[in-house]
Every structure is written in structure tokens, then in C-alpha cells.
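> sequence unknown, structure follows:
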């Protein structure tokens, strides 16, 4: 029988092969007993913890594929705060979709260089003039996409409220 946070779960597990089976009060552990008689796995389980309680991690692996070191997280946190303070930006800027895409592309670009590389970030960031030239092209593309989307809509309302800031008055 499996317990999670001290609560009995409606599943049982074979100690030999770790197969999970439904547990019903009316059947008791009959399904487990039937399975054990036919279980082909004869190896014994080595308990990784002092109690005989199975852990969820015995059956399911973590969905996280990588763990970011605390030192890196702290550096990023400080850089985000400095970005907001030095450039007088709204707090929401650093959680917006555009900012996240920019940050991800910079992170991805960094994967191509060794830690000892002397690449200057200014070499990869376009100038405001370049950005302004590309904004008009992006605007035309998005305007066309929006027009196609709105063709079949009979009624709609657009509310432009871009300047709301959750964290300040």
C-alpha cells in the first residue's frame, strides 16, 4: 500500500517489479496477491530509505530536466532588478512575452560560446535604429494577420490598456 504525506492511496504496488495496481476496499489486496503469484521479477528491492514506505519518485521521474544553480538564479534576479531600476521600466516588463523571447534568444546565443570567450554583448544587440526599421515590418505583418482573423467576426470590442502596472499606484 502506498502512502503520500501519510495518507493511504487507492493503489498498491508490487515490491518485486513495482507494478501499480488499483486497490479497492471490497477486494482488499487480492489483486496484489494474484499478481505476486504470477510476477516474473524475482529480484528483491533495496530500500533507499530507512522506512519501508515507497516514495513517489520510485514510480515517477521528475519533470524537470535541468536545475539552474542558485548562484545563477541570484545573478539573473539582480540583473532584472538593475534593469528595471536603471532604465526606469515597469516591473511587468521582465515577465512580458517579448522580454522572455529576448532573454531566451540571448541565453541560446550564449550556449555557442565557451565560458572564457570574450564576446561583447553589444555586438549581438541591434541598435535602436535597426529596431525601428524592423518594427514597421513587424507591424505590417501583424496587421495583416489581425485583419484576416477579424474578417469573419460579426461583433467585437477592442480595449487598449497597455499602461496598467500591477505593482505600483
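Nice, I can see it. Keep in mind that what you see is a predicted model, and the values were worked out from it rather than measured. Residues are numbered from 1 along each chain as shown.
> can we go C-alpha only for contacts and neighbour counts from here?
Noted.
> now the helices for this structure?
30-38, 70-86, 97-110, 128-150 (DSSP state H).
> residues contacting residue 77?
Applying CA atoms under 8 Å, 6 or more residues apart in numbering to residue 77 gives no contacts.
> should've said residue 69
Contact partners of residue 69, counting by CA under 8 Å, 6+ apart, are absent.
> with distance to residue 8 added, can I get the helices of the chain in CSV?
Shown next, in CSV, are these (distance: least, CA to CA, whole Å):
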stretch, distance to residue 8
helix 30-38, 16
helix 70-86, 35
helix 97-110, 42
helix 128-150, 51
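> so which of the ones you listed is nearest residue 20?
Closest of the helices of the chain to residue 20 is helix 30-38, at 9.0 Å (criterion: CA to CA).
> take this one as well and set it beside the first:
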């Protein structure tokens, strides 16, 4: 997904790959994944990818404390 996002933003520098985490790194760092059903995790993952790609946001936005607080309120 990063490559597709990067190609749609030709004015961005190539260092973007060195400074932001990818979605797999983000989800791999979660502590208690067993509390969320697999289907819900997949739907959340897709929604987060769409949020990042469609709104041209860095993946690190998902790791922000305010975003995490919002996500926890949903659960």
C-alpha cells in the first residue's frame, strides 16, 4: 500500500519509507490482540489503511496517543 500511496504523491521525497512505520509493524506491536475477533481485526486493518491512503496521512498517525484513545473508546 505504501508504494501505491507514494506513487500518487510524486512530489514527496523518497525518504518517506525510512521515517514512517508500515501497517504490519504497527499491528505487530499491539499487546492484547486476542481480545479482538479476527474478522473485526481485519475490518479495522482495512479501515486504517483506507484512512491513511485516502487521506494522505502517515502510518504513524495510527500510533498517535489521541488516535489510540479514540480507537479505545470504540471498543
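Received, thanks. No experiment lies behind these values; they were computed from the predicted model shown.
> just to revisit the earlier point, out of the helices of structure 1, nearest to residue 13 of structure 1?
Judged by CA to CA, the one of the helices of structure 1 that comes nearest to residue 13 of structure 1 is helix 30-38, at 7.4 Å.
> so where in structure 2 does the closest one end up aligned?
With TM-score structural alignment applied, helix 30-38 of structure 1 matches no range in structure 2.
> with stretch 87-98 of structure 1 instead?
With TM-score structural alignment as the criterion, stretch 87-98 of structure 1 aligns to 55-66.
> residue 137 of structure 1 and residue 71 of structure 1, how far apart?
To residue 71 of structure 1, residue 137 of structure 1 is 40 Å away according to CA to CA, to the nearest Å.
> ok, back up a step: of the helices of structure 1, which is nearest residue 21 of structure 1?
Using CA to CA, those put helix 30-38 closest to residue 21 of structure 1, at 7.0 Å.
> what is the closest one packed up against?
Here helix 30-38 of structure 1 touches strand 20-22, going by 3 or more CA pairs under 8 Å, 6 or more residues apart in numbering; DSSP states H and E.
> just checking, what packs against the strand it packs on?
Packing partners of strand 20-22 of structure 1 (3+ CA pairs under 8 Å, 6+ apart): strand 11-13, helix 30-38.
> now do the buried residues in the first one.
Applying a neighbour-count criterion of 16 or more other CA atoms under 10 Å, the buried positions in strand 11-13 of structure 1 are 12-13.
> other SSEs contacting that strand?
Looks like strand 11-13 of structure 1 contacts strand 20-22 (3+ CA pairs under 8 Å, 6+ apart).
> do you know how far whatever residue of structure 1 lines up with residue 40 of structure 2 is from residue 100 of structure 1?
Structural alignment (TM-score structural alignment) places residue 40 of structure 2 against residue 72 in structure 1. Residue 72 of structure 1 is 17 Å from residue 100 of structure 1, where distance means CA to CA.
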